[in-house]
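Engineer: structure here, sequence nowhere to be found:
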């Protein structure tokens, strides 16, 4: 079933899933604390925090110090919240000392500037929302807060999540190059080691594209697996909230805390339960851990890659085979396409600022104007697009089933480098190979596979599966990253101190939504499916 409306009565009956507090998932056991604790992965830091060998305050201080020392040319943070963060670090320290704290407790985190935290600004990196204060907490942040996460700050993103470059932020590997978007600030924070974890959104690749360009990892979960309540929408029917981190293990640790039903977001009624003890964090290992699994490879997309990226992709596929996997050539289904796409959803949300069009950046203004115009189009055109999207869902599922595929492997981007200040003609360009997973709501893990011999910049792949197959995809990612830990590489950062934008907490805003804006649901609610017809 594709178009489905969940009534208020059913939504109220959904019981919000409690955050997982299980600590049974195995963690690595670091032998030492580095001179700069900010260099620790989330898993290593969690192990040290749980063992009481590291205090959350020490870890936070290291992240803030490193940010102040290097964020000048990168400009990854929109705002930081040191006063609040130190308070949270001390609280986490007390929970850890008591000996019964969740694995996430004490870990510093960045949020995309679309995610509401009560009493703090949430501006979508737009002049349109200048001075806007969140009226409440996004469900995603509430769950992390309850488990003891430490909020360092909000990171930069493309305005309202529309773009794919995040031009205000430099790539830590080369600050003249694009960091990718729209969750570009998150990716920069992770690559530069300013924080070990981040939460972003993905509407057409916004978790995966910056991860690929920055050498970090991400998980775009199944649509509805993580609540969108309290998050500024981009295109609601394909907005996904998900974790970003340096490795798939770290992202899985964060996803365990984010997942669950939420009566404020009816889409989460379809969310699958987190495995007992959380998602897996360690690889099985051995010589052929992928034995018996078949992976689809779209050669047409592969052929679009420049030579240097083609070499990296071929090497990665060789790794899959060495670990026991088998490859099968496939052709990805044709993307949905009609005279009018889902831009009407943009128009429904941004209509509240029709008197502020002059405050949008030019590319965003064009997108918003198009969305506003779409509101006047006959509803049948929108319905036709939704039928095309359902066709794509069915065709994608059939592709996996008929070819007995464990997953599909695609490059995340098809160009070697993008300039930091180039503006794309269409902020929600449908050409990247990432957008198909947003149309069908399928889960994807994204991981780096090396750096281009032509530019020296990172490049990554995305591995997608059937809806609700997060545990299987995470296991695949863990095995690949254990065999070749490319994710451990880090850039040599240029010197560039920055006085971090220090913002204090204030009284919550008026609402009505936690974001302080008027959020309306899409005309029809999208529900992921495993059906083929």
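Structural biologist: Looks like it arrived, so ask away. All of these numbers come straight from a predicted model, not from anything done at the bench.

Engineer: going forward, measure contacts and count neighbours with C-alpha atoms only.
Structural biologist: Will do.

Engineer: and residue 397, what does it touch?
Structural biologist: 466, 530, 531, 532 (C-alpha atoms under 8 Å, 6 or more residues apart in numbering).

Engineer: would you say residue 450 is within a strand?
Structural biologist: Yes: with DSSP: H, G, I helix; E, B strand; the rest coil as the criterion, residue 450 is part of a strand.

Engineer: please indicate which of the contacts of residue 397 are buried?
Structural biologist: Among the contacts of residue 397, those that count as buried by neighbour count (16 or more other C-alpha atoms under 10 Å) are 466, 530, 532.

Engineer: the strands in the stretch 1-150 of the chain, which residues?
Structural biologist: When assigned using DSSP state E, counting those that start in this stretch, the strands of the stretch 1-150 of the chain occupy the ranges 77-80, 108-112, 150-155.

Engineer: returning to what we had before: in JSON lines, list the buried ones among the contacts of residue 397 along with secondary structure and distance to residue 398.
Structural biologist: Shown next, in JSON lines, are the buried ones among the contacts of residue 397 (DSSP: H, G, I helix; E, B strand; the rest coil; distance: C-alpha to C-alpha, whole Å):
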{"residue": "466", "secondary structure": "coil", "distance to residue 398": "10"}
{"residue": "530", "secondary structure": "coil", "distance to residue 398": "9"}
{"residue": "532", "secondary structure": "coil", "distance to residue 398": "5"}
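
Engineer: dump the strands of the stretch 1-150 of the chain to CSV, plus distance to residue 139 and mean neighbour count.
Structural biologist: Compiled in CSV, the strands of the stretch 1-150 of the chain are given as follows (distance: least, C-alpha to C-alpha, whole Å; neighbours: other C-alpha atoms under 10 Å):
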stretch, distance to residue 139, mean neighbour count
strand 77-80, 20, 23
strand 108-112, 13, 28
strand 150-155, 14, 29
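
Engineer: ok, and here's another one to check against it:
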């Protein structure tokens, strides 16, 4: 077993090592795809390192994966009592993975993500470990296999810390069992609320979530972290408990754009178990960008579309943050153009509910085990299965028409990016949550990206002076435009690194349930539930043709 390096030796060792530029497909990476030099890292607490900072120290062997894991588990145990982001941890398996990662790192040619701890939203299957979607209805369920996303991370040498809470079955936008680290009386957003809260609290440098109607972007905005909702089909959904098969996206979450971009480089790609991943251009061979170009006006010539109604519902306390973000874009050379977003067809919700109901009909005898608000939503979804098939396919045609209209908006205004607020409220208190279903509320602010399948990055833009809760901004593009969006977001964060702000946590120790790997469930699906879904998937397009 490799001997862990102490923190006293870390900075001295960092000054010696040089980080390899390999890691993505074994090719030499361009300067913007390389990790920063180890000597640039000034943080001395491993738990407070960003994913990029931790990766550069791991690669230079200035930091041992066990030391990093120790710090993350220790911080989680010390502070998660008030946040409760973790539903389970897997320390025995994690330490074994950390030791294997150390052996790979010792060769000097390990993937850039090797040794990084990660938390998975409790909808991603890992063989032999519990998978419950934060619901009593799946108590005792053991995954039969690995999700496509976890296979990729495991093969890259990442260290699974545990599963993170989701709003039950990813149905809602609140994750009410989790506290926001910036104010635990507030919601962290949802449904990937546990993932966002764990990142903000510095329990883990990496996490992943899902997005069906804002479930990556809402918690990213509320917790002051970054999330990337990739193009539909860019990342696998195999082995993931579904909400609606034709609108579910899996995506990376990190403290910064660079952190999320590093994860996306390993998360994206073809998975034979998810045919949607075979559509579209190849993932960049050397991965996605990790650093900004910099300079006085790095966004010169970039055109940002701002919908005329985008700010109408914003409270003044976060409206000023959105305005400041627009000023930052202009200062960096970007051009803001007034646009009118196409209207999301209201009837599409009927098709969403039908897909939702198809999955949950297998649990109709367990509905009393659901949280009351989830049971109401699932019951309505199962009842919606009476929708005629012809109507369902008519709705899918409406969705295609909407996507083409979205693409035409980009073409007519020569846009590179479209802007939307990351939230329409200044935080939401956990004791005042009402209808939190992903199928209710501010659909226009989020559904545009799920119906078009277009990529979106949600980045922090500061914190409200009224509540102290963070606020983010969505940057959307055309399908398959992840690389360009990441490059743009990197410039914005380089100029205004508010992502480095860290919440002040009060010690609240918690004995987090620690589970060992056991015999996998019988399957046949990795989730050990019936998640087969329809025999087709949505296919994103950049076409502008009238439908």
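Structural biologist: Received the coordinates, thanks. These figures come from a predicted structure and were not determined experimentally.

Engineer: now compute the TM-score of the two chains, please.
Structural biologist: Their TM-score after superposition, calculated using TM-score structural alignment, normalised by the length of structure 1, is reported as 0.95; 516 aligned residues with a C-alpha RMSD of 1.4 Å.

Engineer: circling back to that earlier point, out of the contacts of residue 397 of structure 1, which are shared with structure 2?
Structural biologist: Contacts retained in structure 2 from those (both residues aligned by TM-score structural alignment, their matches' C-alpha atoms under 8 Å), given in the numbering of the listed structure: 466, 530, 531, 532.

Engineer: who touches the last one in this structure?
Structural biologist: By C-alpha under 8 Å, 6+ apart, the residues touching residue 532 of structure 1 are 393, 394, 395, 396, 397, 398.

Engineer: what do we get in structure 2 for it?
Structural biologist: Taking TM-score structural alignment, residue 532 of structure 1 has residue 544 as its aligned residue in structure 2.

Engineer: nearest residue to that match in space, please, no chain neighbours.
Structural biologist: Once flanking residues are discounted, residue 544 of structure 2 sits nearest to residue 404: 4.7 Å by C-alpha to C-alpha, 6 or more residues apart in numbering.

Engineer: repeat that for residue 133 of structure 1.
Structural biologist: The spatial neighbour of residue 133 of structure 1 that comes closest, neighbours along the chain excluded (C-alpha to C-alpha, 6+ apart), is residue 121 at 4.3 Å.

Engineer: map the one you found onto structure 2.
Structural biologist: With TM-score structural alignment as the criterion, residue 121 of structure 1 matches residue 130.

Engineer: can I assume its match is in contact with residue 144?
Structural biologist: No: assessed by C-alpha atoms under 8 Å, residue 130 of structure 2 is found out of contact with residue 144, at 9.6 Å.

Engineer: compare neighbour counts for these two and give me the winner.
Structural biologist: Looking at residue 130 of structure 2 and residue 144 with other C-alpha atoms under 10 Å, you find the greater number of neighbours at residue 130, namely 28 against 25.

Engineer: if I look at the more buried one, how far off is residue 520 of structure 2?
Structural biologist: Using C-alpha to C-alpha, to the nearest Å, we find residue 130 of structure 2 at a distance of 9 Å from residue 520 of structure 2.

Engineer: now do residue 299 of structure 2
Structural biologist: For residue 299 of structure 2, the distance to residue 520 of structure 2 under the criterion C-alpha to C-alpha works out to 50 Å.

Engineer: between the two, which is the more surrounded one?
Structural biologist: Here residue 299 of structure 2 and residue 520 are compared on neighbour count by other C-alpha under 10 Å; more neighbours surround residue 299, at 22 against 19.

Engineer: which ones are touching whichever residue in structure 1 pairs up with that one?
Structural biologist: Mapped onto structure 1 by TM-score structural alignment, residue 299 of structure 2 lines up with residue 290. Taking C-alpha under 8 Å, 6+ apart as the definition of contact, the neighbours of residue 290 of structure 1 are 320, 323, 324, 325, 476, 479.

Engineer: so which of those comes closest to residue 405 of structure 1?
Structural biologist: Using C-alpha to C-alpha, residue 325 comes nearest to residue 405 of structure 1 of the contacts of residue 290 of structure 1, at 10.6 Å.

Engineer: surely the closest one and residue 294 touch.
Structural biologist: Yes: in this structure, residue 325 of structure 1 sits in contact with residue 294. The criterion is C-alpha under 8 Å, and the distance is 5.9 Å.

Engineer: matching residues in structure 1 for stretch 369-382 of structure 2?
Structural biologist: Taken onto structure 1 by TM-score structural alignment, stretch 369-382 of structure 2 occupies residues 359-372 there.

Engineer: which outside residues touch the matching stretch?
Structural biologist: Residues external to stretch 359-372 of structure 1 that are found in contact with it (C-alpha under 8 Å, 6+ apart): 126-128, 159, 162, 343-348, 350-351, 357-358, 423-427.

Engineer: for that stretch, buried residues please.
Structural biologist: Buried residues in stretch 359-372 of structure 1, defined by neighbour count with 16+ other C-alpha under 10 Å: 360, 363, 364, 366, 367, 368, 369, 370, 371, 372.
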